[in-house]
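**Student:** with the sequence up front, the predicted model follows.
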Amino acid sequence: MNRRDFLKLGAASSAALTVTSLTATLSGCSDSLPANSKWLILRESDRTLLTAIMPVMLKGHFPTTVNEQADAIQQVLLIIDGGLAKFGPHNIKQVQELFTLLNFGLSRGLTTGVWSKWENASEAEIEHFLQRWRDSSVSLFNLGYNGLNKLIAASWYGLPEAWLKTGYPGPLYPDVLITKNNSVN
């Protein structure tokens, strides 16, 4: 791909995300956080999206029992939310535009092939979407997949519960790695 095509793709991708975000906002399909929410960045629709994708993306390394999976999802969502809050305004906006694209029915169906709401999507539909975006010749889809993958994987594998699934025993000297309270009285 030459420079001109790359710039055209970037401009078209940016325009598509902006139009989708604007359309979702104006049509009332984009939710916002209530003032008293414990969530910093993740809207309800974003949490629903991530809840559907997470077990599929982490298949084989994620709890399978209902209670363990629900606990793990909640922990990972809190970590993602806290991490996103530290990204800075520009990056937060980009992630929210990606989530809006994936949550707005028309754009979700056209870009992912998943026409049902995320909570109703089958594992096969989600696997197909993830594989399609990962292997796509469209760089915007690759970037979207990589962003989702990094957010989810880094958040999950940072938890001690995930270490057992990978065979990682944990830090050899955790007492050295953990910062002790050095408060001066």
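**Tutor:** Nice, I can see it.
**Student:** CA only for contacts and neighbour counts going forward, please
**Tutor:** OK.
**Student:** residue 101 contacts residue 108, correct?
**Tutor:** Yes - at 6.1 Å, residue 101 counts as touching residue 108 under the criterion of Cα atoms under 8 Å.
**Student:** more neighbours: these two, which one.
**Tutor:** In this comparison of residue 101 against residue 108, neighbours counted by other Cα atoms under 10 Å, the higher total goes to residue 101 at 25 against 20.
**Student:** any idea which helix or strand carries the more buried one?
**Tutor:** When secondary structure is defined using DSSP states H and E, the element that contains residue 101 is helix 89-103.
**Student:** identify each buried residue in that helix, please.
**Tutor:** Neighbour-count burial for helix 89-103, counted by 16 or more other Cα atoms under 10 Å, picks out 95, 96, 97, 98, 99, 100, 101, 102, 103.
**Student:** for residue 52, see how far away the residue positioned nearest the centre of the chain is.
**Tutor:** When the chain is reduced to its mean C-alpha position, the closest residue under Cα atoms, centre = their mean turns out to be residue 148, at 4.1 Å. According to Cα to Cα, to the nearest Å, residue 148 and residue 52 sit 12 Å apart.
**Student:** does residue 38 sit in a helix, a strand or a coil?
**Tutor:** coil (DSSP: H, G, I helix; E, B strand; the rest coil).
**Student:** distance of it from residue 98?
**Tutor:** Plainly put, residue 38 is 22 Å away from residue 98 if you go by Cα to Cα.
**Student:** residue 149 now?
**Tutor:** The gap separating residue 149 from residue 98 is 13 Å, by Cα to Cα.
**Student:** which neighbours do those two share?
**Tutor:** Listed contacts common to residue 149 and residue 98 are nil; contacts here mean Cα atoms under 8 Å, 6 or more residues apart in numbering.
**Student:** here's the one I want to compare it with:
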Amino acid sequence: MLDPSAAQPGDTEFARLDRRSFLKSGLGGTLFLATVSTTAGLSGCATAPAGRLDDVDRQMDTSYQFRFLTRDDIELFEALLPAMFGPALPEQPQARRLAVAGTIERIDSGIHNFGPANQQELRRLFDLLTFGFTRVTIARVWSRWPNVSTADANAFLERWRTSGIGLFNNGYIALTKISNVAFYGGHDQWHLSGYPGPPQWAVDALPQFKTA
């Protein structure tokens, strides 16, 4: 489970993340990721943003339009988030799915506002993890992400966290940082990070806190 103390709720933390390169992979790593991403696109993997989803089981907000994450990326995070946050997620299945769905939407929204350089790095990383050949040979995840158990997702994260290969370490950091900020940035999770929420005057004054 990730450390909630590392996250600060709100878009400002996504802005801080965008100020630095995620992967710092060097020339060799950059060329490798670029090759994987190009190959994935040529092989027919989903490369376009998912747009609006009407999948009832996913509990996505049907009014939300994905502007960066593809359907394959969404499946990736649906597998990884339960491994990352474990007991911090609600126990009730529907509430759990809603928490995961909301986190994925915030990941998409945050990355959409990143600069082109970080967007490109993350696109290449996600392509590496969702393209079947590299998912198996590089990430050593044998099943497609919708079929990956939480235990197997956790094992993948641990392999990359402890790997002696810098690209994998940085990939782990990128995945967990954006997920951490998105998860604890949801108002239902503010209390888990020790954030009490915005002051009442801000809630009363600012339009983003008003509900229709």
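**Tutor:** Looks like it came in fine. Quick caveat: nothing in here was measured; it's all calculated off a predicted structure.
**Student:** sorry, back to before: which residues sit against the helix holding residue 101 of structure 1?
**Tutor:** The set of residues external to helix 89-103 of structure 1 that reach it, using Cα under 8 Å, 6+ apart, is 17-18, 20-21, 24, 30, 41, 45-46, 49, 84-85, 107-108, 111-112, 117-118, 144.
**Student:** in structure 2, what residues pair with that helix?
**Tutor:** Helix 89-103 of structure 1 falls opposite residues 116-130 of structure 2 when the two are matched by TM-score structural alignment.
**Student:** stretch 15-27 of structure 1 too?
**Tutor:** Using TM-score structural alignment, the partner range for stretch 15-27 of structure 1 is residues 31-43.
**Student:** the matching stretch: which residues count as buried?
**Tutor:** Residues 33, 34, 36, 37, 40 are the ones in stretch 31-43 of structure 2 that count as buried (16+ other Cα under 10 Å).
**Student:** what angle separates the host helix or strand of the first one from helix 116-130?
**Tutor:** The reference is to residue 33 of structure 2. Residue 33 of structure 2 is part of helix 26-42 when elements are defined by DSSP H and E. Between the axes of helix 26-42 of structure 2 and helix 116-130, defined by axes from the mean of the first three to the mean of the last three Cα atoms, to 10 degrees, the angle is 60 degrees.
**Student:** helix 26-42 of structure 2 vs structure 1, mean deviation?
**Tutor:** Relative to structure 1, and after both are superposed, helix 26-42 of structure 2 has an average distance of 1.1 Å to its aligned residues, where the measure is mean Cα distance after the TM-score superposition for structure 1.
**Student:** name the surrounding residues that touch that helix.
**Tutor:** Residues lying outside helix 26-42 of structure 2 but in contact with it, judged by Cα under 8 Å, 6+ apart, are 47, 123, 124, 125, 127, 128, 131, 134, 167.
**Student:** apply 10 Å and report the result again.
**Tutor:** Helix 26-42 of structure 2 is touched from outside by 23-25, 43, 45-48, 120-134, 166-168, with contacts defined as Cα atoms under 10 Å, 6 or more residues apart in numbering.
**Student:** how about residue 194 of structure 2, what's its partner in structure 1?
**Tutor:** Using TM-score structural alignment to pair residues, one finds that residue 194 of structure 2 aligns to residue 168 in structure 1.
**Student:** what about its match, which SS state?
**Tutor:** Assigned by three-state DSSP, the conformation of residue 168 of structure 1 is coil.
**Student:** wait, doesn't it sit right on residue 160?
**Tutor:** Yes - between residue 168 of structure 1 and residue 160 there is a contact at 9.1 Å, judged by Cα atoms under 10 Å.
**Student:** the residue nearest to the centre of structure 1 reaches residue 56, doesn't it?
**Tutor:** No - at 12.0 Å, residue 148 of structure 1 and residue 56 do not qualify as touching, with contact defined as Cα under 10 Å.
**Student:** find residues that contact each of these two.
**Tutor:** Looking at what touches both residue 148 of structure 1 and residue 56 (by Cα under 10 Å, 6+ apart), the common residues are residue 130.
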